[in-house]
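In: Sequence plus predicted model, see below.
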Amino acid sequence: MGGERREIELKNDLEELERLGNWLTEWAEHESLNPKTLFQLNLVCDELVTNTILYGCTTDAAHTIWISLLADSETIELTIKDDGLAFDPFARPSPDVTLPLEEREIGGLGIHFVREVMDEAFYVREGSFNTICMKKTGWKSPQED
């Protein structure tokens, strides 16, 4: 377990998602992350970065998305920061997943997933930057204990 912060900068381009996935996989191997947690982190990052690119970067101007990871023996800290439009993804209530599909509102399931798999998740707007901070505990697989 390194305890070393790793960072990556992405452009507001959906093609960057492949690079992000490769970076996460490399980091997970370095940290001996269990496959389930890697899968969850991949989905969380994919959902939040995709939303940022599609809805937060509404002009053709270049934008940057910064992602950082830090893990210790108990907790993974994941931070996603961007210079897009101000938006708190956690301000909306979670969708009612007990309703039949045809009765549910469109959208919100990705953020619902983030809330479900991360132990902490919050949003702050600092100047012209959106920052989403998340923590996941208990990330080690049982055979690593």
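Out: Structure's in. What do you need?
In: When you work out contacts or count neighbours from here on, use the C-alpha atoms and nothing else.
Out: Will do.
In: quick one: Leu33 from Ala71, how far?
Out: Per Cα to Cα, to the nearest Å, Leu33 is found 10 Å from Ala71.
In: what packs against the helix or strand where Glu9 lies?
Out: Glu9 belongs to strand 6-11 when elements are defined using DSSP states H and E. Judged by 3 or more Cα pairs under 8 Å, 6 or more residues apart in numbering; DSSP states H and E, strand 6-11 is in contact with helix 16-31, strand 64-71.
In: Next, the buried residues of that strand.
Out: Leu10 (16 or more other Cα atoms under 10 Å).
In: Got another one to weigh against that:
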Amino acid sequence: MSSEAAAKQGSFHHIIPGQIAEIESLTEALRGWSERHGIPARTVNSIILMLDELLTNVVMHGYGDYGDHDSGEIEVTVLPITNGVEVIIRDSAPAFDPFSIAEPDTTLDIDERDIGGLGVHFVRKMADSFAYRRDGDFNEVHFSKSFPS
């Protein structure tokens, strides 16, 4: 779906190169869209935190290190739903279900914990729903966030 078609439907659609430096442009565009569509700031802030974690993982682990000019793209769509939004992230990195990894043991002392996994754990706790699927050559992560009551 083109950005123009998405805008006509009231949704947000943005594609960025798979580079860390590009994530900020996406989040700024999302903030602008959210303000124009009356999305509560608290919901937007939560979405941006989750997106930052998931997109950073795609770049660093899916496309390798901090991304380079030959890495793939990342497509983000945000759809208004009843009392919230649904977020869809698509990338062409190798298949990886971020929700298949075991939850970290947060009861352990910081020195005893395995490195990594806290970001996905954070998303699991913040999102109202989440899912992963492999769609041909693409990873597709869906998560939703409700508006505060």
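Out: Structure's in. What do you need? As the structure is a prediction and not an experimental result, all values here were calculated from the model.
In: Would you enumerate the residues in contact with Gly127 of structure 1?
Out: The contact partners of Gly127 of structure 1, by Cα atoms under 8 Å, 6 or more residues apart in numbering, come to none.
In: Map it across to structure 2 for me.
Out: Taking TM-score structural alignment for the superposition, Gly127 of structure 1 sits opposite Gly136 in structure 2.
In: quick one: that match and Ala21 of structure 2, what's the gap?
Out: Separation of Gly136 of structure 2 from Ala21 of structure 2 (Cα to Cα): 27 Å.
In: what's the closest non-adjacent residue to the counterpart of Ser11 of structure 2 in structure 1?
Out: Superposed on structure 1 with TM-score structural alignment, Ser11 of structure 2 falls opposite Arg5. Nearest residue to Arg5 of structure 1, sequence neighbours excluded (Cα to Cα, 6 or more residues apart in numbering): Leu70, at 4.6 Å.
In: Arg6 is in contact with the one you found, correct?
Out: Yes: applying Cα atoms under 8 Å, one finds Leu70 of structure 1 in contact with Arg6, separated by 6.5 Å.
In: Just want the most central residue of structure 1.
Out: Centroid check for structure 1 by Cα atoms, centre = their mean gives Cys45 as the closest residue, at 3.2 Å.
In: helix or strand for that one, which one?
Out: Using DSSP H and E, Cys45 of structure 1 falls in helix 35-51.
In: List of residues touching that helix?
Out: 14, 17, 21, 24-25, 28, 65, 110-111, 113-114, 117, 139.
In: before we move on, the earlier item: which residues does the strand holding Glu9 of structure 1 contact?
Out: By Cα under 8 Å, 6+ apart, strand 6-11 of structure 1 touches 16, 20, 23, 27, 62-70.
In: Restricted to buried residues, select these in PyMOL.
Out: Provided next is the PyMOL selection string for whichever of the contacts of strand 6-11 of structure 1 are buried by 16+ other Cα under 10 Å:
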select buried, resi 20+27+63+64+65+66+67+69+70
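In: one step back: which stretch among the helices and strands packed on strand 6-11 of structure 1 comes nearest Pro100 of structure 1?
Out: helix 16-31 (31.2 Å; Cα to Cα).
In: so that closest one matches what in structure 2?
Out: Using TM-score structural alignment, helix 16-31 of structure 1 pairs with 22-37 in structure 2.
In: returning to that earlier point: ok, so what distance separates the residue mapped onto the residue nearest to the centre of structure 1 from structure 2 from Ala5 of structure 2?
Out: Matched by TM-score structural alignment, Cys45 of structure 1 corresponds to Leu51 in structure 2. Going from Leu51 of structure 2 to Ala5 of structure 2 by Cα to Cα gives 22 Å.
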